[in-house]
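Q: Just need the structure, nothing else, for what follows:
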Amino acid sequence: MEFDYDLFVIGGGSGGVRAARLTAQDGHKVALAEESRMGGTCVIRGCVPKKLMVYASEYPEAIHLAQRYGWGAETGGFDWERFRTHLNTELERLENAYQTNVEKAGVEIFKQRARIADPHTVELADGTTKTAKHILVAVGGHPNRPDMRNAELGLVSDDLFHLGALPKKMLIVGAGYIGCEFAGIFNGLGVDVSMFIRKAQILRGFDDEARGHIADCMQARGVTLHTGCAPTAIEKRDGGIWVKGSNGHEEVFDSLLWAVGRSPNTKGLGLEEVGVKLNRRGAIEVDDYFQTAVPSIYALGDVIGRVELTPVAIREAIAFNRTVFKGEKTKMDYDLIPSATFTQPEMGSVGLTEEQAEAQEPTLVYAAAFRPMQSAFAGVEERVLFKLLVSKETDKVLGAHIVGPSAAEMIQFVAVALKMGATKADFDRTCAVHPAMAEEMVTLKDPVRVLA
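A: Coordinates of the predicted model:
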């Protein structure tokens, strides 16, 4: 059977774009459909604009440090409209770059929604159909709203980059990395921020000591944390949004942000109708090579719900291309994937948490918390945290966690060492860079805890 395309990709985010480009560059005929903007969540409404907002929110602290170092600096007021305009211009530039690079590779782009009509046919929103030997679903996910009365009064993360004005007072419901990152951002921009946290601590799933350290720092910076608390009632009241918590606390806020998780964008794509299986979360079930229950249909990225990070989706796309179009069966390596959480202070992590290490094997815990030179000189009390988890039996470093300025930059290179199988002895025999925070990674001499 002759098809219109060798590959039809649904979704123009990082994973879909990379798969489309690589396949087209190999000389195959490729098409891609994107109903929104090229670049997907990361570029348009996620990692990139969020990180630019993080930068903007950190300047008051930088100016405070400058004052303590002798500079006659003043913060003045933050011009949200000016920042937002510049942000939109930058996102348009990135979107255009994504589209241009895809087109240069020879991919045909359809700027409309697509759904799967049969194992080899895609139906576009305008009613036209296209056939393909292989179909790749890379449509990502979306932020959730809870199923409760008046939930629509709250915003989700996608909305934050389009605010007409900054609120004076904001409630964030949820304390995963998205909620905690935006708490730091808006607090830094001068907003009075509170958080409702259903559990006893923020950042569930991360190292307990690291997340406790971040929670203490967030509170010291002015973020109010209500732990063991979920919203039970929401109403428009007194010119704002009145929220009552399960702990009895009630307050009126200018703005409410739902940060209660994300779900795969699998509804209305025709997946189950053609035999593609979804799990309980609605994510697409795939094998080690991203193939679904329908042999001609593949999926990768956030829509399969494995590790929902942009660099992971890109690596999955590379593995998909090698497997399907180069004849080199390639599995994705999910071991020791580093992550950065742009809380304030930020955190970089790779490998096991202390809790995971303890459950796995006897472990030595090396850790240090201290005031770094730059902020100590300025009288800032906030401490950084450096932590290594080491196998008692093999001396292999099982995990590393850094909380403090530039943690993301540091953890990238720590991850290289762990990927190579570094031992604590390897760290110990590496000469320190002085004076630098990072030297602590090679000067941690004695364990603070031994986990049997």
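Q: use CA for all of it now, contacts and neighbours both
A: Noted.
Q: how about the helices in the stretch 301-450 of the chain?
A: Along the stretch 301-450 of the chain, counting by DSSP state H, counting those that start in this stretch, helices occupy 310-325, 354-360, 373-377, 407-419, 424-428.
Q: Contacts for the second one next, please.
A: Around helix 354-360, the neighbours that count as contacts under C-alpha atoms under 8 Å, 6 or more residues apart in numbering are Asp207, Asp208, Thr363, Val365, Leu389, Leu398, Gly399, Leu451, Ala452.
Q: Second chain to compare with the first, below:
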Amino acid sequence: MEFDFDLFVIGGGSGGVRAARVASSEAGAKVGLAEEYRMGGTCVIRGCVPKKLMVFASGYAGAFEDARAYGWDVTAGAFDWSVFRPKLDAELTRLENIYRTNLAKAGVQIFDARATVADPHTVRLSDGQTFTAKHILVATGGRPFVPPVAADCPVMTSNEVFQMDALPKDILIVGGGYIACEFACILNGLGVEVTQYYRGAQILRGFDDEARGHIADQMVANGVNLHLGTDVIEMTTVDGGIRVKSTDGKERVYEKVLYATGRDPNSDGLGLEQVGVKLGRKGEVVVDDYSQTSVPSIFAIGDVTDRVNLTPVAIREGVAFVETVFKGNPTKPDHDLIPSAVFTQPELGTIGLSEEDAAEQEPIEVYAASFRPMQTLFAGRDDRVMMKLIVSQATRKVLGCHIVADHAGELIQLAGVAVKMGATKEDFDRTVAVHPTMSEELVTMKTPVRTA
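A: Prediction:
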């Protein structure tokens, strides 16, 4: 059978775009790609990129204070969202155009339409066109989950926060994951009164417990009104905002409410189950080690598979898919020892096992240091950073590295290389410290603070 395309990609996010571009430019495949919204997906349009730009913006209030402490004659005014927002929009448009240009240069045919799967080799577009393809790749990402209690109120999610016409005076953020915590820090830094509810005992579930506690303490010290063990039981729209009743018995009107209570795979309405593709309990597309679904001609990568929901992982899954299907080189994406960062203030950089998970696996040693860094100490701030290594007693390998500090994301990228290579504690010890830096603590901690 002759197909219209060798590969048709559904979704123009980072993973889908990379797979389409590599399949076309490096493997000579005829590739089509459909995206119903904007090219770039969650990361570029409504995730990592605009969020990080807002992180940068929110840090200047503290920088102005530090500058005065260092002797600079600085007068800081209020943050002006009306100046920042158009520049943010322009930058996202610039990046989207780069994605489109690179796809076109690679020979990928772009369709600005929603695509659904009609059968194992056919996609149907919302504009009425139908195409056949030897292989179909689903790369539709995920979407924010909003619980029923908020269904009838105009709450925001991470999708809408970048599109606000103006900053609110106050906001309630519901959730305790990295998205909720990042936006709590961002908006607090921009001058918004931030209240955060999380129903669990501590924020950032799944990360190292000591790091979680450290960040929570710093967030509160920086002005975030954090309520743990607290959830919303009722919401109503009123003049001036949204009235919220919470499980701690309190009631208050907030100008804005932002829900960041998890994300669901974007698999609804794609026709996948109808053609035999197996979906999981959350709607995730079930795939094997090579990203192949239960229908041999259909593959899936990225957040829609709910494996490791990170942009660089989706990109690597896309490349591994092309190696496997179009280059005759079966390749499994590597999901082991992935470094990541949480852009709270301070940031968390992490790779490998938490202390808790490592202790369940084998006997470990824990090396940790918490201290006031030179830069903010001189400025009179009480900020504390944390450096932590989890070490196997048997092999001496560093099983986990956790950094809570400004620029921890930058630091963990470099530390991650060593951990990924299988570095031992003695490898770290043999490395001469770079002085004076915060990160020298990673190679100067000689005595474990505890064993487990």
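Q: any idea which of the helices of the stretch 301-450 of structure 1 is most buried?
A: Using mean count of other C-alpha atoms under 10 Å, the stretch among those with the largest mean neighbour count is helix 310-325, at a mean of 21.
Q: so how much does that one differ from structure 2 once superposed?
A: Superposing on structure 2 places helix 310-325 of structure 1 at an average distance of 0.4 Å from its equivalents, by mean C-alpha distance after the TM-score superposition for structure 1.
Q: can you count the residues close to Pro264 of structure 1?
A: Residues lying near Pro264 of structure 1 (other C-alpha atoms under 10 Å) number 21.
Q: Please report how far the nearest residue to it once chain neighbours are set aside lies from Asp302 of structure 1.
A: In this structure, Pro264 of structure 1 finds its nearest non-sequential neighbour in Gly141, 4.0 Å apart by C-alpha to C-alpha, 6 or more residues apart in numbering. Applying C-alpha to C-alpha, to the nearest Å, the value for Gly141 of structure 1 to Asp302 of structure 1 is 6 Å.
Q: Mind checking which of these two has more residues around it?
A: Of the pair Gly141 of structure 1 and Asp302, Asp302 is the one with more neighbours under other C-alpha under 10 Å, namely 26 against 20.
Q: which element is Phe84 of structure 2 on?
A: In this assignment (DSSP states H and E), Phe84 of structure 2 forms part of helix 81-106.
Q: start to end distance for stretch 198-207 of structure 1?
A: End-to-end distance of stretch 198-207 of structure 1: 18 Å, with C-alpha to C-alpha as the criterion.
Q: Buried ones in that stretch, by neighbour count?
A: Of the residues in stretch 198-207 of structure 1, Arg198, Gln201, Ile202, Leu203, Phe206, Asp207 count as buried by neighbour count, 16 or more other C-alpha atoms under 10 Å.
Q: same thing with stretch 441-452 of structure 1?
A: For stretch 441-452 of structure 1, the neighbour count (16+ other C-alpha under 10 Å) marks Met441, Val442, Thr443, Leu444, Pro447, Leu451 as buried.
Q: The closest residue to Thr116 of structure 2 other than its chain neighbours: neighbour count?
A: Residue nearest to Thr116 of structure 2 in three dimensions, not counting chain neighbours: Leu270, with 4.5 Å by C-alpha to C-alpha, 6+ apart. Leu270 of structure 2 sits with 19 neighbouring residues when counted by other C-alpha under 10 Å.
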